[in-house]
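> Take a look and give me a structure for this.
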Amino acid sequence: AGAPAKPGPPVADVSSGLYSALSIMALLYARDTGRRAGGGGVAVSLFDTMMDVMGYQLTYTQHSGIDQQPLGMSSPAVAPYGSYGTADGQTVVLGTTNDREWQRLAREILRRNDLADDERFATNAQRVRNRAVLDEAIGAWCARHDLAEIQKSADDAGIGNSRYNVPSEVVAHPHLAARNRWREVQTERGPIQALLPPAVIDGFESPMGPVPALGQHTDAVLTEFGVAPADLESLRERGVIGTPR
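From the prediction side, this is the model:
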């Protein structure tokens, strides 16, 4: 709390690219179906995209005047919800989203009927105000059990849970191998493994061509935009574009 945190992935860049692609597809569809004349223009701001992605947090502050503080893996909106260390040195993420789930977590996982019956935790708003007490109880229970036992108990009780993975563990995640998500791609320095795009489309295999060398496609792209071969040489002589490798 009190320290700014930056997400690992470039959320603004990726989200703005997706918004742009969706907008272009919508315009092409409108053109091809006669719903709109011309191609139209699309402008997508990184700032505007992030305002949309903020969603709940922005709306909450707009109507409450309260700036919610960062809580690590926890959620400012619900409790209990967070990450907890396990007896075998792992980290498990457990969370509830409503009163029924809280009752199951307290009674069926923690075996703490006293917590389930405690008026301090009767509603989500009360649990949020007393989250430190619940985090301490859940953390103590998790510290006495291995990850596999915790996840089985949570699954049996219908409580959302996950093992916390660092990037190196995500790269080796068995789910990616089981679903055949990796493809070999050629580069100048030899083959590498790259992930397929997220969408799985019946009857279509995403092209996973070699990574182009620096400047390899410059001439082809500029020619497609109408630049004459003589002008390409002029641009190259003036150092505007480089020589393809």
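
> use CA for all of it now, contacts and neighbours both
OK.

> Would you map the strands across this protein?
Counting by DSSP state E, the chain has strands at residues 81-85, 91-95, 161-163, 182-185, 192-195.

> And the second one, what does it pack against?
Using 3 or more C-alpha pairs under 8 Å, 6 or more residues apart in numbering; DSSP states H and E, the elements in contact with strand 91-95 are strand 81-85, strand 161-163.

> circling back to that earlier point, need the strands of the chain in a markdown table with mean neighbour count and distance to residue 150, can you?
Shown next, in a markdown table, are those (neighbours: other C-alpha atoms under 10 Å; distance: least, C-alpha to C-alpha, whole Å):
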| stretch | mean neighbour count | distance to residue 150 |
| --- | --- | --- |
| strand 81-85 | 22 | 11 |
| strand 91-95 | 20 | 8 |
| strand 161-163 | 17 | 9 |
| strand 182-185 | 14 | 30 |
| strand 192-195 | 13 | 31 |
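
> Dump the helices and strands packed on strand 91-95 to CSV, plus distance to residue 182.
As requested, the helices and strands packed on strand 91-95 are exported to CSV (distance: least, C-alpha to C-alpha, whole Å):
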stretch, distance to residue 182
strand 81-85, 29
strand 161-163, 22
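
> Could you verify my assumption that residue 236 touches residue 229?
No. Assessed by C-alpha atoms under 8 Å, residue 236 is found out of contact with residue 229, at 10.7 Å.

> Next, the structure of the following sequence, for comparison with the previous one:
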Amino acid sequence: FDATAEWLGHPMYMKMYADRQIPRVGLGHAAIVPYDAYPTLDGNILIGVQNDRGWRQLVTEVFARPELADHPRYATNMLRVQHREEVDALVAEETKKFTRAALDQALADAGIPAAELNDMSGLIDHPQLKERDRWRQVGSEVGQISAVLPPMTFADVEMRMGDIPALGEHTDHVLGELGCSAADIAAMRKAGVVG
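Have a look, this model is predicted:
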């Protein structure tokens, strides 16, 4: 979870600080159907039927539609992949009858891999980030902001979370470390090479 939160840092911070939700590019699987995000009464849920047994469990135990288990167009994964649009539409019609929490529980009870699907607000508000004490305050040009702790967790040391430097804040220091004199840096500034 921590690694995923870190991996989603860019879109998460875009949502937090620019109120911009970066659009998704898809969750489907090229060789498994159904395997995608499906609508519920109050959000979306990711379902990943892994094999034909999983399909049978989905349509009989969760959807109470046993006639679909051996349907000639859906009985095998190969057939379901060939009829992806039909299967996805059929699954979506069934999932829309559930709340996300109820469907998540029904899928878990049936042993079908699934996960609640959150947008960036769902990640920001996810209870695991708070419960696992992943948020830190860091300084920035606009004051203190919240940032997620890097995912590497050790019992005896916490990963460094320094302030976000202002644009150009360390330019003189870095150029000095590279051997530039104060006169060189001033000349570069005058010429517009550095700001």
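
> closest one to residue 91 of structure 1 among the helices and strands packed on strand 91-95 of structure 1?
With respect to residue 91 of structure 1, and counting by C-alpha to C-alpha, the nearest of those is strand 81-85 at 4.6 Å.

> so what does the closest one touch, helix or strand wise?
Packing contacts for strand 81-85 of structure 1, counted by 3+ C-alpha pairs under 8 Å, 6+ apart, involve strand 91-95, helix 131-142.

> Apply 10 Å and report the result again.
strand 91-95, helix 131-142, strand 161-163 (3 or more C-alpha pairs under 10 Å, 6 or more residues apart in numbering; DSSP states H and E).

> what does the last one correspond to over in structure 2?
Strand 161-163 of structure 1 corresponds to residues 114-116 in structure 2, going by TM-score structural alignment.

> how big's the offset between that stretch and structure 1?
Using mean C-alpha distance after the TM-score superposition for structure 1, stretch 114-116 of structure 2 ends up 2.0 Å from its aligned counterpart in structure 1, as a mean over the superposed pairs.

> what residues does that stretch touch?
Residues outside stretch 114-116 of structure 2 that contact it (C-alpha atoms under 10 Å, 6 or more residues apart in numbering): 35-37, 43-49, 100-101, 103-108, 122.

> Same check on stretch 188-197 of structure 1?
With contact meaning C-alpha under 10 Å, 6+ apart, stretch 188-197 of structure 1 is reached by 171, 176, 180-186, 205-208, 210-214.

> Just the buried residues of those residues.
residue 186 (16 or more other C-alpha atoms under 10 Å).

> Let me see the ranges of the helices in structure 1.
Per DSSP state H, structure 1 carries helices over the ranges 11-32, 46-54, 56-64, 99-104, 113-117, 124-129, 131-142, 147-157, 167-171, 174-178, 218-224, 229-237.

> by contact count, what packs against the fourth one?
Translated: helix 99-104 of structure 1. Looks like helix 99-104 of structure 1 contacts helix 113-117, helix 124-129, helix 147-157 (3+ C-alpha pairs under 10 Å, 6+ apart).

> okay, and the first one goes to which residues in structure 2?
When helix 113-117 of structure 1 is aligned against structure 2 using TM-score structural alignment, it corresponds to residues 66-70.

> sorry, back to before: quick one: the helices and strands packed on strand 81-85 of structure 1 as JSON lines, columns for distance to residue 224 of structure 1 too.
Output for these, formatted as JSON lines (distance: least, C-alpha to C-alpha, whole Å):
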{"stretch": "strand 91-95", "distance to residue 224 of structure 1": "50"}
{"stretch": "helix 131-142", "distance to residue 224 of structure 1": "60"}
{"stretch": "strand 161-163", "distance to residue 224 of structure 1": "48"}
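
> Tell me which of the ones you listed lies nearest to residue 22 of structure 1.
strand 161-163 (31.4 Å).

> coming back round to it: tabulate the helices of structure 1 (JSON lines), appending distance to residue 75 of structure 1.
As requested, these are exported to JSON lines (distance: least, C-alpha to C-alpha, whole Å):
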{"stretch": "helix 11-32", "distance to residue 75 of structure 1": "19"}
{"stretch": "helix 46-54", "distance to residue 75 of structure 1": "14"}
{"stretch": "helix 56-64", "distance to residue 75 of structure 1": "11"}
{"stretch": "helix 99-104", "distance to residue 75 of structure 1": "15"}
{"stretch": "helix 113-117", "distance to residue 75 of structure 1": "20"}
{"stretch": "helix 124-129", "distance to residue 75 of structure 1": "9"}
{"stretch": "helix 131-142", "distance to residue 75 of structure 1": "10"}
{"stretch": "helix 147-157", "distance to residue 75 of structure 1": "19"}
{"stretch": "helix 167-171", "distance to residue 75 of structure 1": "22"}
{"stretch": "helix 174-178", "distance to residue 75 of structure 1": "26"}
{"stretch": "helix 218-224", "distance to residue 75 of structure 1": "47"}
{"stretch": "helix 229-237", "distance to residue 75 of structure 1": "54"}
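
> Can you tell me which of the ones you listed is nearest to residue 199 of structure 1?
helix 11-32 (12.7 Å).

> what helices or strands is that closest one leaning on?
By 3+ C-alpha pairs under 10 Å, 6+ apart, helix 11-32 of structure 1 packs against helix 46-54.

> Can you spell out which helices and strands pack onto the helix it packs on?
Going by 3+ C-alpha pairs under 10 Å, 6+ apart, helix 46-54 of structure 1 lies up against helix 11-32, helix 56-64.
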